[in-house]
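Colleague: After the sequence you'll find the predicted model.
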Amino acid sequence: MLTSLKNPWIKTLRKLHLAKYRRQQQQFLLEGTHLVQVAIATQYPLQAACATEAWQVRHPALWQQLSQCTARQETVSPEVLGAIATTETPDGVVAIAPSDTITTTVDAPTLGLALEDIQDPGNVGTLMRTAAAAGSDGIWLSQNSVDLTHPKVLRASAGQWFRLPKQVGDNLLAQMSTWRDQGCQILATAATGAVPYWQLDLTHPMVLVVGNEGAGLSASAIAAADHTVAIPMMNDVESLNVGVAAAVILFEALRQRQAAG
């Protein structure tokens, strides 16, 4: 059993709390039973795993699966597990996964979601979970958005991180042009001067573009969209959380498509 926080491997894993080390090592942490289960179920490659003895007793079959799909498994003390994890009360297991297999491409999406400079990891994870629930083909993120392997992104996605195609790009305007050439209508969210979302025909292939939590979408992205859409609100409410706003529009698209048969 590993009990020392000075163990070289443990020290390396703790560095993965930081985005720059995750990029350097091309690795990230999966914390908790649920994420490990989903990773195995979706056949996402895992490199190593560590767990407390108590967790192994509770989940013997899952520990056996980890022994079959990882090159290294270590039993660690609760103190060491707590130092590796980023949560305050980890449930006893952390796996290490490669990040060089993440990027996927969604060609000609029917219901896509694009994020411009979204900084909050909880929002990005929630957007992934919402997009998957609404039947989205995938999610596109700008380079200035939060790191995809941030632990809070993974947790907030409730496992949909592994199932939803995702792509990081450096030129939103060029990507919007590509989607338009593929037959998609581009919808940009805006607070004013926009059409209420329910007035648009969302049964056709579309990509919804949402912007930064504080600044919103850039003027260039709004100008390049086919439509700007708004969610009408009471006068004393200035804005909605970006995850909530995207959910309202994506599920309206789903409703229209189901109604159309």
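Modeller: Good, I have the coordinates.
Colleague: rest of the way, CA atoms for contacts and neighbours
Modeller: Will do.
Colleague: Helices of the chain, residue ranges please.
Modeller: For the chain, the helices defined by DSSP state H occupy 8-15, 19-25, 33-41, 53-58, 60-69, 78-84, 121-133, 151-156, 172-181, 219-224, 242-260.
Colleague: Quick check: the gap between the residue nearest the centre of the chain and Asp201.
Modeller: The residue lying closest to the centre of the chain (Cα atoms, centre = their mean) is Gly125, at 4.1 Å. To Asp201, Gly125 is 27 Å away according to Cα to Cα, to the nearest Å.
Colleague: for the helices of the chain, which one sits closest to Asn144?
Modeller: helix 172-181 (11.0 Å; Cα to Cα).
Colleague: And for the closest one, what's in contact with it?
Modeller: Contacts with helix 172-181, where a contact means Cα atoms under 8 Å, 6 or more residues apart in numbering, come from Ala108, Pro109, Glu116, Ser142, Gln185, Ile186, Val207, Ser220, Ala221, Ala224, Ala225.
Colleague: So which of these sit within strands?
Modeller: Mapping the contacts of helix 172-181 onto strands (DSSP state E) picks out Ser142, Gln185, Ile186, Val207.
Colleague: Kindly reformat the residues you listed as CSV containing neighbour count and distance to Thr101.
Modeller: Below are the ones in strands among the contacts of helix 172-181 laid out as CSV (neighbours: other Cα atoms under 10 Å; distance: Cα to Cα, whole Å):
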residue, neighbour count, distance to Thr101
Ser142, 18, 18
Gln185, 20, 29
Ile186, 24, 28
Val207, 29, 24
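Colleague: for comparison:
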Amino acid sequence: MTALTEKSNRVAAAIKLQRPAGRRHAARFLAEGPNLVEAALRRGLVEDVFATESALDRFADLLGAVEVHPVTDRAAKALSDTVTPVGLVAVCRMPEVSLAEVLSAPRLVAVAVDTADPGNAGTLIRLADAMGADALVLAGDGVDPYNAKCLRASAGSIFSVPVVEAPDTLELVRDLVYAGLVVMATTLDGETSLDDLKLDVPTAWLFGSEAHGLPTTVAEAADVRVTIPMAGGAESLNVAAAAAICLYQSAAALRGSDGSSA
């Protein structure tokens, strides 16, 4: 096999990773752009890097001694899902992490239930990472966390915080309780105000989808149904805002219980 044929085969295999079925089959995904590629390199998850000539020049410091497969602008466009590709794409192995591992001794877990929007899922991953959560769990009928839009919205946090999937949400809630976590469900009609919660304990937060919120059966399975008090005229918050408030409150309380500064 010639070097040209081998590279063509690598590019063809990488293009298949744009589809969910291709990612699942290969247990690989594409990271595009300098931020994601750099984060993947730090985790040691990169198998192949493809770059155009201009990208090689532009990101020379980032790539260093990494072996790069030069590609044409046309090939780079085929590997990208963006309108204006930057010309830098890496094939990465999916991080190997299980639900059992993240629930071995958890203190703070964020759960996105039936989150179909990749932008919301990626933002929740980023929030979980920023607040020091042990994991972000995509529960129920959720988006593929290695969807390109989700990866971009995570801003590299997909490589920093464990992200696991749990198809059966009610079973997941039981697992969270068994792991010693107090399960909090965010709902508009929750009987407990966020202001009144004791949050210096191991906690799991359940966040529903933007469109439908949490299913009733899931909210009822939680230990506490929580509402965020709002003084203004807004009737609700989007899922990212609600998650940011709840996770920050938990992280601050846990820091305080450790005797560290907030």
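Modeller: Alright, I've got the coordinates. Given the structure is predicted, the values throughout are model-derived calculations rather than measurements.
Colleague: Any chance you could compute the TM-score here?
Modeller: The TM-score (TM-score structural alignment, normalised by the length of structure 1) is 0.87; 251 aligned residues with a Cα RMSD of 2.2 Å.
Colleague: ok, back up a step: any idea which of the helices of structure 1 gets closest to Pro196 of structure 1?
Modeller: helix 242-260 (9.9 Å).
Colleague: Any buried residues in stretch 143-156 of structure 1, and which?
Modeller: Neighbour-count burial for stretch 143-156 of structure 1 flags 143, 145-156 (criterion: 16 or more other Cα atoms under 10 Å).
Colleague: how far out from the middle of the chain is that stretch?
Modeller: 6 Å (Cα atoms, centre = their mean, to the nearest Å).
Colleague: next one: stretch 135-147 of structure 2
Modeller: With Cα atoms, centre = their mean, you get 7 Å for stretch 135-147 of structure 2.
Colleague: What lies in contact with that stretch?
Modeller: In contact with stretch 135-147 of structure 2 (Cα under 8 Å, 6+ apart) are residues 18, 20, 29-30, 102, 108-118, 121-122, 124-125, 128-129, 150-151, 161-169, 172.
Colleague: What is the equivalent residue in structure 1 for Gly22 of structure 2?
Modeller: If you follow Gly22 of structure 2 across to structure 1 using TM-score structural alignment, you land on Tyr21.
Colleague: And for Ala153 of structure 2?
Modeller: Under the alignment (TM-score structural alignment), Ala153 of structure 2 pairs with Ala156 in structure 1.
Colleague: how about that match, what does it touch?
Modeller: By Cα under 8 Å, 6+ apart, the neighbours of Ala156 of structure 1 are Pro121, Gly122, Asn123, Val124, Gly125, Thr126, Arg129.
Colleague: Give the aligned equivalent of the fifth one in structure 2.
Modeller: The equivalent of Gly125 of structure 1 in structure 2 is Gly122 (alignment by TM-score structural alignment).
Colleague: if I look at whatever residue of structure 1 lines up with Pro70 of structure 2, how far off is Asn241 of structure 1?
Modeller: Alignment note: Pro70 of structure 2 maps to Thr75 in structure 1; criterion TM-score structural alignment. Here the criterion is Cα to Cα. By it, Thr75 of structure 1 lies 41 Å from Asn241 of structure 1.
Colleague: Looking at these two, which is more packed in?
Modeller: Of the pair Thr75 of structure 1 and Asn241, Thr75 is the one with more neighbours under other Cα atoms under 10 Å, namely 19 against 11.
Colleague: The more buried one touches Ala54, doesn't it?
Modeller: No. Taking contacts as Cα atoms under 8 Å, Thr75 of structure 1 lies outside contact range of Ala54: 9.8 Å.
Colleague: got the end-to-end distance for stretch 43-50 of structure 1?
Modeller: Criterion Cα to Cα; first-to-last residue distance in stretch 43-50 of structure 1 is 18 Å.
Colleague: What lies in contact with that stretch?
Modeller: Residues from elsewhere that reach stretch 43-50 of structure 1, judged by Cα under 8 Å, 6+ apart: 39, 66, 69-76, 81, 93-98, 162.
Colleague: So for that stretch, what gets flagged as buried?
Modeller: Neighbour counts over stretch 43-50 of structure 1 (16+ other Cα under 10 Å) mark Tyr44, Leu46, Ala48, Ala49, Cys50 as buried.
Colleague: cool, and stretch 250-261 of structure 1?
Modeller: Buried residues in stretch 250-261 of structure 1 (16+ other Cα under 10 Å): Leu250, Phe251, Glu252, Ala253, Leu254, Gln256.
Colleague: In those residues, find the pair that's most separated.
Modeller: Leu250 and Gln256 (10.0 Å).
Colleague: Quick check: nearest residue in space to the aligned residue in structure 1 for Asp168 of structure 2, chain neighbours excluded?
Modeller: Alignment note (TM-score structural alignment): Asp168 of structure 2 maps to Asn171 of structure 1. Counting by Cα to Cα, 6 or more residues apart in numbering, Asn171 of structure 1 lies nearest to Ser142, which is 7.3 Å off, once chain neighbours are set aside.
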